[in-house]
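> Predicted model, plus sequence, below.
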Amino acid sequence: MTYLALARKCRPQKFSEVISQEHITKTLSNAILAGRIHHAYLFSGPRGTGKTTTARILAKSLNCANPKGAEPCDQCPSCRDIINGVSPNVLEIDAASNRGIDDIRNLREFIKYSPVGGKYKIYIIDEVHQLTSEAFNALLKTLEEPPAHGVFVFATTEPQRVPLTVLSRCLRFDFRLLPFSKIAEFLQRLCDAEGVKIEPGALNLVASKAEGSMRDGLSLLDQILSFGEKKISLEMVTSTLGIMDRETLFGLSEVIFERESGKALKIVNDFALSGGSFELLATSLQEHLRNLLFAKVAPDIGELLEVTDKDLERYRELAEDYEESDILRAINLFSELEITLKRKTSEPRIATEITIVKAASLDRTVKIEKILKQLSSQPSPLSLRASLNQAQMDLMSEGSLSGTTEPQKEVGAQKDVTPSVEVETKEEREQIHITEQQKTEVSPPATDSLSLDAIKDRWGEFVDRLKSQKYRVSAKNSRPIELKDNLLVIGVPNSGAKFIFEKSKDKSAVDRAIRETFGEKLKVSFKILGGELKQQERERKRATATDLKEVLEKEKDVREILDTFGGEVVGFIPKENKKKKD
């Protein structure tokens, strides 16, 4: 007999054998017992979750000659024909290859005939979303008015691509991904039945790579069993399937977070020499860092991590050393790397190594709570002084209680204690001096030391100290015009600038900038100058033009032109203005 793949050999034959789809199998079983058979069902869900298998079990149950409740007997001719795929009452169509209108027309002709040796004719259309629009339209009439013996079962992984007119005529059942633990448990029973011993780590790795699909898990196990060994180790699984083992991932993540780029690059090089895929490296690191993140934010929810108990504990211990933000930034880097590699970059190794170095160069995050806790654990100067004073009092009390202590010795003891007190007193004096100095810097001195010219000279520094953009623009176009009796009068170009300074919610920003720039606390008033500022600007430009005229007349080339043509310099046009006139 030819070899049968595990995915076909281990296909469930009864509703009770379908794993983790109880919400569907129980509903179908109760409907069969109650005789509430609908004419159309839609089974949707990820690949390998049991859609087509459940459709075949439903077909067997509907036509079984000796049902056991809602379960088929698997012994009657109808059940055996369906199992062997030769039943005249069950037509299974792959819509990916039979998707045209002609195929649906043939189906409509076939459904007219009554079933042979059974109650129903069942039409299972797999990947129904692959049908063309014309084929769906041809199917609608049959779905609206089906024959009494006709039952349609549609299976799809993309229900959103099925027209609403078809969806509205079907009972929809959504299949779920299988839990990691259920897949691992089933694979373990299968290995026991095959007489193969598999390590827990290897079993969990296969179940994890199945990603909720039982068919994928069986295919991976089939590939490993083809190796011919009766004992399956973790190393065998990683080498056969080309999967990164957990130890390599732990080692790589640790050296990345410890900022040891050289060691990280060596691990990547060893992985590349072993024939590993860089895209697999990026994907595996994302999954590994995701487990680390979950162990950090939800350490009590172990079922979120598809790992062994030993690895789970290791994730929890490792997560204590890192912050969530560090892990998230690393995940983002490797997510971008995966996108880059999927675009078929010409240098995948260089892209991977650069990302590894980037990840290892990220600064570690330190929470402010941790810093404050460290600061609070250090003794303050006041507590230190109190401790020293208490030690001095203890020494003095010991000396006074001792009846044999001579006066000279008491004096000596006092001298021994005094230096430590003097040292502390000196530190205190320095601290007081610093505090007084800070107060002196903040408190404004007398205004006699500040002149209007000094303010004009440092006006640009005052403008730079203003943090608000609107303040800086207004102050840049303004000028200090008068300083008298601690009152600084600032000339502003227009009423808008005056409104900004006087009506703003944060008027203290101007006072603060004045105090920080000029070292004094001044009262401020604003005066609209308008024309005066423009006149000052015109005079400045006129003076500049006069100076340039004198400079030009002294130039040798200009002098020769003037002498040759008997001309004189009457003015000049700046380069940018000349372009505008031209």
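Great, that's in hand. From a predicted model like this one, the values you see are computed outputs, not experimental measurements.
> all contacts plus neighbour counts: C-alpha atoms, from now on.
Will do.
> first vs last residue of stretch 34-54, how far apart are they?
19 Å (C-alpha to C-alpha, to the nearest Å).
> try stretch 222-238
14 Å.
> Return the distance of it from the chain's centre.
Mean C-alpha position of stretch 222-238 versus that of the full chain (C-alpha atoms, centre = their mean, to the nearest Å) differs by 36 Å.
> What sits closest to Ile232 if chain neighbours are left out?
Among residues not flanking Ile232 along the chain, Ile198 sits closest, at 4.6 Å (C-alpha to C-alpha, 6 or more residues apart in numbering).
> Identify the residues contacting that neighbour.
Residues in contact with Ile198 (C-alpha atoms under 8 Å, 6 or more residues apart in numbering) are 188, 191, 231-233.
> repeat that with 10 Å
For Ile198, the contact set (C-alpha atoms under 10 Å, 6 or more residues apart in numbering) comprises 187-188, 191-192, 204, 229-234, 237.
> then this one, side by side with the first:
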Amino acid sequence: MAYQALYRVWRPQQFIDVVGQEHVTTTLQNALLQQKISHAYLFSGPRGTGKTSAAKILAKAVNCEKAPTAEPCNECDACRGITDGSIPDVIEIDAASNNGVEEIRDIRDKVKYAPNVVKYKVYIIDEVHMLSIGAFNALLKTLEEPPKHVIFILATTEPHKIPLTIISRCQRFDFKRITAQAIVGRMKQIVEESGVDCDDKALQIISRAAEGGMRDALSLLDQAISFSQDRVTIEDALTVTGTVSQNFLNQLARAIHERNAAAGLEALEELLLQGKDPARFIEDLIFFYRDMLLYKAAPALEESMERVMLDDDFQELANQVEPAQIYELIEVLNKAQQEMRWTNHPRIFLEVAIVKLCQLETQQPSSNVQVEPLLRRIEQLEEKLAQFQQNPGMAAAGEPAAAAKKAPRTNRKGFQAPTGKINEVLKSATKTNLHTIKGRWGDLLEMLAANQMRSQAALLNEAEPVAASDEAVVIKFKYEIHCQMAMENTRFTETVSGAMNDYTGKRIQVIGVPEDQWLKIRENFISQRGDGASEGQAAAAEDPLIAEAKKLFGDELIQIQD
């Protein structure tokens, strides 16, 4: 037979070979020994973490001639037949290419027949989330109550796409990403038994590039072995994975720390000449600073490092860089990474990011300069306060200062409603306009809440329209501070005005007025207009009887009905 890829040759044949999923394999082994096998399982998790391999091992274990056993023997006819695929009772289905209703109906029709060779008929459906809704519906009843001789094992990388009705009928096992240390251990075992000479650091580079997938790691290792001559070196691993070397990252980080933009750009130019992908490089640089931050917070957690190895250069540089600087560096790099996704010239953004990183101001010295004068100023104020307490008569000498302090208070008059604009609205206000706006007031509040403006909608809970013309509406607020907050929020006034336009077909200006000011403005308007005020204007300015009743009994006890 032709050459087989490493991940196929070294596919796990026992639960003990499934790396990094002890929480799954231990549970399945205990269930096998206690003969508590479920009728349906759901294996979910990232790619290359052992889902399909565990499914085949489980199929062999339940059909092994030595059952009940925690591990398949891989020696009996059943185990060997399931391994080489010659037993028709273990059926593997790729849901990506067999996702229709007809394929599932075929399973449903054949599932009632007893197995031909072994004890259990096992259906392994890979990438089950690719099934159509109709296929899922066809599978429902069979999956819930299959015959006693049938076991379903569903595998998926995207469990959120599977209907809950399917998930609830299965025992779910979540496979997790395999740690870099576990991947390195498995690869060491493989290269030793294969007789391949490989550098340990090269294995670490490959394991980190695999991002938690054993199949990806073995594929990269296979590629590195083919690329290398006699020994898989660090350079071979870096070339195959496209990862930037640790020395280069240390060199570039040193240039950034020393604010040497020329050295940083030279290093970047060298990297790009080697054919490295700018997007992959900026990702490596982000993880480099992420690992540096974790190292400063918890130096003992070496396993949590994603990209770096704790060599002397890295540790020396990490001790010189402050956490606040790392936060800024990561923020700039993350912004550049987002911009690079939407451009045809990612190199430009990368170069700009390197220059910007080299020009970031160090925060620590500036903070020291600011603290000293503040401390001296505090000491002076404490001395003056002590002198004043000992001799209150000195207050006369401080009258100018006191007057200066009181001046801002006298200028704070609070919110003043635009009386002139309100009077203009009252001159042309009509009862019809007011009723139209009041009728859509609840819709306005719901619209504000739906547009993520709940705080603005809360301001209108204690407000109501009291006068409306064709050009403007006067909104009365119970509290002055609410009125001020609403009227000073440009987005709020524009949103309310736009909503009024939708409701009335007219672009209406919004004018806010506190309740106490509204009562005075309305009374002054009625007294100035006298009998000449029209019926609509009087209605828009509220009925005097209603206003008098509110004065006597309060707004809470008054209910107005037309």
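That came through fine. What you see is a predicted model, and the numbers here were worked out from it, not measured in a lab.
> What does the superposition give as a TM-score?
Overlay of the two chains. TM-score (TM-score structural alignment, normalised by the length of the second structure): 0.66; 403 aligned residues with a C-alpha RMSD of 3.4 Å.
> follow-up on the earlier one: list only those of the contacts of Ile198 of the first structure flagged as buried.
187-188, 191, 204, 232-234, 237 (16 or more other C-alpha atoms under 10 Å).
> Dump these to JSON lines, plus distance to Cys73 of the first structure and secondary structure.
Shown next, in JSON lines, are those (distance: C-alpha to C-alpha, whole Å; DSSP: H, G, I helix; E, B strand; the rest coil):
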{"residue": "Leu187", "distance to Cys73 of the first structure": "26", "secondary structure": "helix"}
{"residue": "Gln188", "distance to Cys73 of the first structure": "27", "secondary structure": "helix"}
{"residue": "Cys191", "distance to Cys73 of the first structure": "27", "secondary structure": "helix"}
{"residue": "Asn204", "distance to Cys73 of the first structure": "34", "secondary structure": "helix"}
{"residue": "Ile232", "distance to Cys73 of the first structure": "36", "secondary structure": "strand"}
{"residue": "Ser233", "distance to Cys73 of the first structure": "39", "secondary structure": "coil"}
{"residue": "Leu234", "distance to Cys73 of the first structure": "40", "secondary structure": "helix"}
{"residue": "Val237", "distance to Cys73 of the first structure": "38", "secondary structure": "helix"}
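> which residue in the first structure lines up with Ser455 of the second structure?
Per TM-score structural alignment, there is no equivalent position to Ser455 of the second structure in the first structure.
> what separates Ser455 of the second structure from Asp291 of the second structure, distance-wise?
40 Å.
> Kindly report the same for Asn250 of the second structure.
In this view, Asn250 of the second structure and Asp291 of the second structure are 12 Å apart by C-alpha to C-alpha.
> any shared contact partners between the two?
285, 308, 318.
> If you rank the residues you listed by neighbours, which is first?
When neighbours are counted by other C-alpha atoms under 10 Å, Val308 leads these with 24 neighbours.
> and that residue, that one's in a helix?
No - according to DSSP: H, G, I helix; E, B strand; the rest coil, the state of Val308 of the second structure is coil, so it is not within a helix.
> Could you pull up the residues touching it?
Counting by C-alpha under 10 Å, 6+ apart, the residues that Val308 of the second structure touches are 204-205, 208, 245-247, 249-250, 284, 287-292, 302, 314.
> Relative to Ile166 of the second structure, how far out is Gly275 of the second structure?
According to C-alpha to C-alpha, Gly275 of the second structure stands 47 Å off from Ile166 of the second structure.
> When these two are compared, which one has more neighbours?
A direct count of neighbours by other C-alpha under 10 Å for Gly275 of the second structure and Ile166 places Ile166 higher, at 18 against 10.
> Name the nearest residue to that one, ignoring sequence neighbours.
Leu140 (6.5 Å).
> didn't Ile87 of the second structure look like it was pressed against Ala78?
Yes - with contacts counted by C-alpha atoms under 10 Å, Ile87 of the second structure reaches Ala78, the gap being 7.6 Å.
> More neighbours: these two, which one.
Neighbours per residue (other C-alpha under 10 Å) separate Ile87 of the second structure from Ala78, with Ala78 holding more: 23 against 19.
> quick one on the thing from earlier: can you redo the contacts of Ile198 of the first structure as JSON lines with distance to Leu450 of the first structure?
Output for the contacts of Ile198 of the first structure, formatted as JSON lines (distance: C-alpha to C-alpha, whole Å):
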{"residue": "Leu187", "distance to Leu450 of the first structure": "88"}
{"residue": "Gln188", "distance to Leu450 of the first structure": "89"}
{"residue": "Cys191", "distance to Leu450 of the first structure": "92"}
{"residue": "Asp192", "distance to Leu450 of the first structure": "94"}
{"residue": "Asn204", "distance to Leu450 of the first structure": "79"}
{"residue": "Glu229", "distance to Leu450 of the first structure": "93"}
{"residue": "Lys230", "distance to Leu450 of the first structure": "94"}
{"residue": "Lys231", "distance to Leu450 of the first structure": "91"}
{"residue": "Ile232", "distance to Leu450 of the first structure": "88"}
{"residue": "Ser233", "distance to Leu450 of the first structure": "85"}
{"residue": "Leu234", "distance to Leu450 of the first structure": "81"}
{"residue": "Val237", "distance to Leu450 of the first structure": "82"}
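> Closest one of those residues to Ala65 of the first structure?
Nearest to Ala65 of the first structure among these, counting by C-alpha to C-alpha, is Leu187 at 32.9 Å.
> Check the gap between that closest one and Ser226 of the first structure for me.
Distance of Leu187 of the first structure to Ser226 of the first structure, given as C-alpha to C-alpha: 15 Å.
> Thank you, goodbye.
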